[in-house]
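**Student:** just to be clear, the model below is a prediction. Sequence and coordinates:
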Amino acid sequence: MGEGSLRKRKDQDNRKEDGQSIQSQEPQATNLKKQVGLISGICMIVGTIIGSGIFVSPKSVLANVGAVGPCLTIWAVCGVLATLGALCFAELGTMIAKSGGEYPYLMEAFGPIPAFLFSWASLLVIKPSSFAIICLSFAEYASAPFYPGCDPPPVVIKCLAAAAIVVITIVNSLSVKLGSYLQNFLTAAKMIVVAIIAVTGIVLLAQGKTQNFQDSFKDSKISVSSIGLAFYNGLWAYDGWNQLNYITEELKNPYRNLPLSIIIGIPLVTVCYVLINVSYFTVMTSTELLQSQAVAVTFGDRVLYPASWIIPLFVAFSTIGSANGVCFTAGRLVYVAGREGHMLEVLSYISVKRLTPAPAIIFYGAVTIIYIIPGDINTLINYFSFAVWIFYGLSVFALIVMRFTRKELKRPIRIPIIIPVIVTLISILLVLAPIITAPELAYLYCVLFILSGLIFYVLFVHFKFKWSQKISEPITMYLQMLLEVVPPEEVAE
C-alpha cells in the first residue's frame, strides 16, 4: 500500500484506541467534500428507487398473488419494509459516518472477512448487474419509438446501454455537483411521468371507472410461496432505499439530512407506487395487465393517444436517472473497499482537480459494460434479491450486535430495537423463501461464488503475497499518472 494509505490507517488505529474509531472527523486536504444537501439527498433516494422497477414489476407482483387487492397491499407493505430498513441504516449511517453502505458496518461489527465478502459480491455481481439491467431497460424504452410494431434489435439495445453507461460514468467522474445536478433534473423528469400516470388514474376513478376494483380479493392466490415471490418483485422496484449510506461522507449535516431524506423520500415513493398501480387497474383488468408486454406503454396507448409517445420518453428518463443514482453511490463502495486494502489501492484515490473517486467510478462502469455483453442478462434479476438481502439482513443484524458490543459509539439517531429485529427476521424469510419454494442450483452457485471470495481474501489481503504487490504497484503508478489521482490525505492537527 502507498504511504498516504498507511498513514491514514495508522491515524484510524489511534482513534480506535480513544473509542472514536469512526465517529471522529478530521480536517481533510484531498478528500471527498460535503456537497450533497437535503434536497439532493431526497432526489437521490427518489431518483434511485424509481427506475425501471415500477414499469416492470407490477405484472410480476400481480402474477404471483392473482388479484388487485393483494397486489396493492404488497406494494404498500414493501414500502413500509423499505422505510423500516432505511431507518435501521439511518442509525448505522450516523453512528458510523463513513461512505460505503454496508461495508463499514459489517467491518465494525463482524470484522474484515464479512465486509470483504460483501464488497466482493457487490463489486462483481450485485451492483454491476443492477446497473446493467437498468441501462438495458433504458435502452429498450429509448429505442422502442424507432421500431414501431416490433422489438428493437438486440445489438441496438446493447450499444445504447453501453453508451448510457459511458456517459453516466464520465459525468460522475468529472464532478460530484454535476452528477448531483443531473440526478435532480432526471428525478424531476421522472416525477412528471409518475404524476401523469397517477393523476390520470385519479381522474378516471373520479369518473366512475371502478369496476376493476370490485371484489378485489376474489381469485387471489395467497400462500407463503406466492407472497414471498411477490415481495421479491415488489422489493426489486424499491431497491435503492439505502443508497444515501454510500455517500455519508459527502452529505451536508448527515445527522439531520440522512434521516429526513429517508422519512420524506421513501413514503413519497410508496404513495407514487400505489397510485401508479391503481391507475393501471383503472384502464386494464388483471388479465389484460398480465398480457401486456409493457404495462406503462399499454396505459399510455389507451389513455394518452395520440400523445402516448410521452410515456416511453419519460420512462427512459426515469431509468437513466436510476442508473445515474446507482453509479453515483456504488462508485463510493469501490472507493471504500480500496481504501481499506480490499481492492487495488488506486481505487481509493481521488482526482486532484475534480475531487471525485474517479478510478472507482471508472472501474465500476467497466465491469458493468461486461455484463451487457451476454445474450440474456435479465436472468440475473431472479438472483439479485437473493444475494442482496443476505447482506441487508447481516447489516441490520450488525446494528443489533453493536448495541451490545459497541456501546461507546455515539448514536445521534437511535431507533427502537424492535425495528431491526423485525427487519432481520424478514430478511431471513426473504433469503429462505426462494430456496424452499423454488429450489434451483443457481442459488447454490450464488452462495458458492460469494464464499469463493475467501480465497482471494486469504491470498491478497491476509497474506499479501509479494508477487501480487510487484504487479499492482506499477499498475497503480501508471493509473495515478494517467488519471491525475492521489490517495486521500489528512491534514495534521
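**Tutor:** Nice, thanks for sending it over.
**Student:** could you use CA atoms for every contact and neighbour count after this?
**Tutor:** Will do.
**Student:** neighbours around Phe55, how many?
**Tutor:** Neighbourhood size, Phe55 [other C-alpha atoms under 10 Å]: 21.
**Student:** skipping adjacent residues, who's closest to it in space?
**Tutor:** Ala296 (6.0 Å; C-alpha to C-alpha, 6 or more residues apart in numbering).
**Student:** doesn't Ser57 make contact with the one you found?
**Tutor:** No. If you go by C-alpha atoms under 8 Å, Ala296 and Ser57 don't touch, sitting 11.0 Å apart.
**Student:** these two: which is more packed in?
**Tutor:** Ala296 (23 against 20).
**Student:** for that one, which residues are in contact?
**Tutor:** Counting by C-alpha atoms under 8 Å, 6 or more residues apart in numbering, Ala296 makes contact with Phe55, Tyr280, Ile311, Pro312.
**Student:** which SSE is it in?
**Tutor:** Per DSSP states H and E: Ala296 is located in helix 295-303.
**Student:** buried stuff in that helix?
**Tutor:** Val295, Ala296, Val297, Thr298, Phe299, Gly300, Val303 (16 or more other C-alpha atoms under 10 Å).
**Student:** what residues does the fifth one make contact with?
**Tutor:** Neighbour list for Phe299: Tyr280, Val283, Met284 [criterion: C-alpha under 8 Å, 6+ apart].
**Student:** take this one as well and set it beside the first:
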Amino acid sequence: MQQQSPNEPRASLSVFDAVCIIVGIVIGSSIYEVPPLIFANVSGPWMGLWAWLLGGILALIGAFVYAELGTTYPRIGGDYVYLTRAFGRLVGFLFGWAQLTAILTASIGSMAFVFANAADNLFFAELGASEDRRALLAAASVTVLSLLNIAGVVLGKWTQNLLSVVKVLGLGGIIVAGLALAQPGALRVPAEHAAGPLGFGFAMIMVLYAYGGWNDAAFVAGEVRNVRRNLPLALFFGVGLITAIYLLVNLAYLLGLGFQGVQEPDAPGRLLHAFVGPSGSAAMHLIIIVSALGAVNGLIFTGARIYSALGADHRLFAWLAQWHPRLGSPHWSLLLQWAIALLMIGGVGTAHGRRTIDALVGYGRYLVNGMPADLSQLLDGQWENESGTLELRWARANQQPRFAVRRDGQVLVQGTAQVHADRLRFQPEPHDSPSSAPKIPEEWQQLLNGEWHLQEASVRRLVLRNHENQTWSALRAEIPWRQYLGGFGTLVAATAPIFWLFFLLAGLSLFKLREIDSDRERPFSTPFYPIVPFIFCLTCAWMLYNSLTYARWLSVIFAVPVLAGILVYWLSNKPAQENS
C-alpha cells in the first residue's frame, strides 16, 4: 500500500464541511418523490415511519464500518483505498473505473436533470416542455459547479455548505407547513385501506435508496482535519441529522395531508400549496433546485478524489493524480469527470442520444448473432414512437405471434399478430373487464384496424402503410427507456447492481483488513464486531439481489463498459510488468 501521495491535498475540511457533504449528497430528490410509494405499500403511517427509521439505523450501522475504515486508512479515495488493500489492485481499479464510467457520473447526470426539470418548470413553463432545453440546463449546472470546484477546495466546500444549509432550511419550511396544517385524525388508517402488493420489502428498497450516498464522505478522508476524531463524528452526525430530517418531513406530510393524501403524487407540492397558496408550487421547485444542486456539487467534489487516488497508483492515469499547485484542486480529475457526465447527459438525456445508443446496441446484437434470416425475426422486439410502444413477440415453438401496446408503463391492448408476405394484421383480445379497460388513443385504434403493408422494416425503423395511404412509423427500442422512467432512470437502474456489489465488497473488506493488518492501529473500532459489519453486508447483498431483479438483462449491457476496465487495467500495468 502506498503512503500518502505528495499530490494529495492538505487537510482543510472541518466536521461541519464533511456533514454538509453528506447531507448535500444524500438529500436529493427521493424525499420529495418516494413517500407516496412507501406509504401506499405499508399497513399504516407508523409502519411507514418505522421504515424510514429502520433505514437510518441501517445507514448508521454502515457508518460504523466506514468510520473504522476511514480512520485506519485516511487517504482520499475511500472505497478505492480499502478495496485495493483488501482484494488487490485490480478490484480497486475496477471500483474507480466503474465510478468514472457508470456509477458516479450517472448520479451526477441524474441529479442534474432533477435540477433541470425543476428549473424548466419554474422559469420556462410558458415555453412548453423541451427535453433538449432541460439537457442544456443540466449540462450548464454540471459545468458551472465543476468550474467552481476546479477553482479550489475552499470555493467548492463553501458552495457545498451554502447549498446544504439552504436545503435544510427549505425542508424546515415543509416541516413547519405540515405542523401548521395538522389535521385531526391525520394518522388514522381508513378501514378499507390495504397495503399495496409490493409490501414492506419494496418500501425498504425505496428508503435505502433515499439514504444512499452517506459513505461518500470517506472519499475525502484525507482532507478532513483531525480525521481520527472528525470523520466518525461527521458520519454519525450526518446520518443522524438525515434520519431526523426524513422522519420529520414524512411526519409533516402525514399531518398536513393525512395518510390517504400522502399516498398521492407530489405530496410536498400539495402541502406547500395548501400552506402558502399558488406560490407553494414555485417554493417547491426552488427547494428541489437547491437540493439537486447540493447533490450534484457534493458528487462532483467527492468523485474527483477517487480518480485522483487511482491515478496515484496506476501509471496510465497518473495525470489524474495531479493537483493544481495554485488552486489546490484535482483539476484533471474534475475535467474528465465533467466530460463524461456531459456525454451521459447528451447520450441518455436526449431523444437523439437514446436513438444513437439503441442503434449501436442493435447493430452490436446483429454483429454477434447475425442478420435476421426472415422478416418475422426482424420485426421481433419493441418499436417506439411518441404515442407509446408496440411490442412484437414472434412465433416460437409453433406459438401464435403476440403483440402488446404499452403507454406510460400500462398495457393498453394485446393480442395476436398475423403476417403474410409483406402484410401485417393485428387481432386484439377482449379485455377481462371491459368497464375498466384503458382508453386506447386514436392512433393506436387506427393501427389495430385493417391490414397494413410493410413499407419499410429494417434493423432500426418500421414503417407501415394501409389501403388509405396512411402511414405509421416507429423506431426499434433496444433498451426499454420508458419502462425505467427515461434515460437516467434506466441508467441508474442498470448500474445499481454494480454500485451495491462494490458496497458489499467494501463491507467485506473490513473482515479482510482486520486479518491482514491485524497489528495496524485502529483509531475507531466498529462496535459489536463482527455482528455490525455482518448486518451491513447482509443489507448490501439484499439490495444487490433486488437491483438485479429490477434491472434484469439491462445490468449486463451497462456492465460492458465497466468490464472493459479489465483491459484498461492490463494496459495500464503492462509497461510496469515488462520493465520488472
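**Tutor:** Received it, and whenever you're ready, just let me know what you need. Here the structure is a predicted model, which is why all the values come from computation and not from measurement.
**Student:** can you tell me which of the contacts of Ala296 of structure 1 end up in helices?
**Tutor:** Phe55, Tyr280, Ile311, Pro312 (DSSP state H).
**Student:** so what does Ala218 of structure 2 match up with in structure 1?
**Tutor:** Using TM-score structural alignment, the partner of Ala218 of structure 2 in structure 1 is Asn245.
**Student:** and the residue nearest the centre of structure 2?
**Tutor:** Central residue of structure 2 (C-alpha atoms, centre = their mean): Val492, 3.8 Å from the mean position.
**Student:** which residue in structure 1 aligns with that residue?
**Tutor:** Checking TM-score structural alignment: Val492 of structure 2 goes with Ile381.
**Student:** what's the helix or strand for that match?
**Tutor:** Using DSSP H and E, Ile381 of structure 1 falls in helix 381-405.
**Student:** report all helices and strands that that helix contacts.
**Tutor:** helix 68-95, helix 102-110, helix 224-238, helix 418-437, helix 441-456 (3 or more C-alpha pairs under 8 Å, 6 or more residues apart in numbering; DSSP states H and E).
**Student:** again, only using 6 Å
**Tutor:** Helices and strands touching helix 381-405 of structure 1, by 3 or more C-alpha pairs under 6 Å, 6 or more residues apart in numbering; DSSP states H and E, are helix 418-437.
**Student:** Thr73 of structure 1: neighbour count?
**Tutor:** 12.
**Student:** and for Ser130 of structure 1?
**Tutor:** Counted with other C-alpha under 10 Å, Ser130 of structure 1 comes out at 23.
**Student:** hmm, who's touching stretch 5-19 of structure 2?
**Tutor:** Applying C-alpha atoms under 6 Å, 6 or more residues apart in numbering, the external contacts of stretch 5-19 of structure 2 come out as Glu223, Val224, Arg225, Asn230, Ala234, Gly238, Gln322, Trp323.
**Student:** dump these to TSV, plus neighbour count and distance to Ser110 of structure 2.
**Tutor:** Putting the contacts of stretch 5-19 of structure 2 into TSV (neighbours: other C-alpha atoms under 10 Å; distance: C-alpha to C-alpha, whole Å) gives the following:
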residue	neighbour count	distance to Ser110 of structure 2
Glu223	24	27
Val224	25	28
Arg225	17	31
Asn230	21	30
Ala234	26	26
Gly238	26	23
Gln322	21	28
Trp323	21	27
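**Student:** just the closest of those to Ile108 of structure 2, please.
**Tutor:** For these, the residue nearest Ile108 of structure 2 by C-alpha to C-alpha is Gly238; the value is 20.6 Å.
**Student:** please say which position in structure 1 that closest one maps to.
**Tutor:** Aligned partner of Gly238 of structure 2 by TM-score structural alignment: Gly265.
**Student:** and for Ser509 of structure 2?
**Tutor:** Aligned partner of Ser509 of structure 2 by TM-score structural alignment: Ala398.
**Student:** residues contacting its match?
**Tutor:** Ala109.
**Student:** any idea how far it is from Asn212 of structure 1?
**Tutor:** 44 Å (C-alpha to C-alpha, to the nearest Å).
**Student:** any idea which strand is longest in structure 2?
**Tutor:** Longest strand in structure 2, counting residues (DSSP state E): strand 410-420.
**Student:** in structure 1, what residues pair with that strand?
**Tutor:** Using TM-score structural alignment, strand 410-420 of structure 2 pairs with nothing in structure 1.
**Student:** off-centre distance for that strand?
**Tutor:** Distance, stretch centre to chain centre, for strand 410-420 of structure 2: 33 Å (C-alpha atoms, centre = their mean, to the nearest Å).
**Student:** quick one, strands of structure 2?
**Tutor:** 381-385, 388-393, 402-407, 410-420, 423-428, 451-457, 461-466, 471-476.
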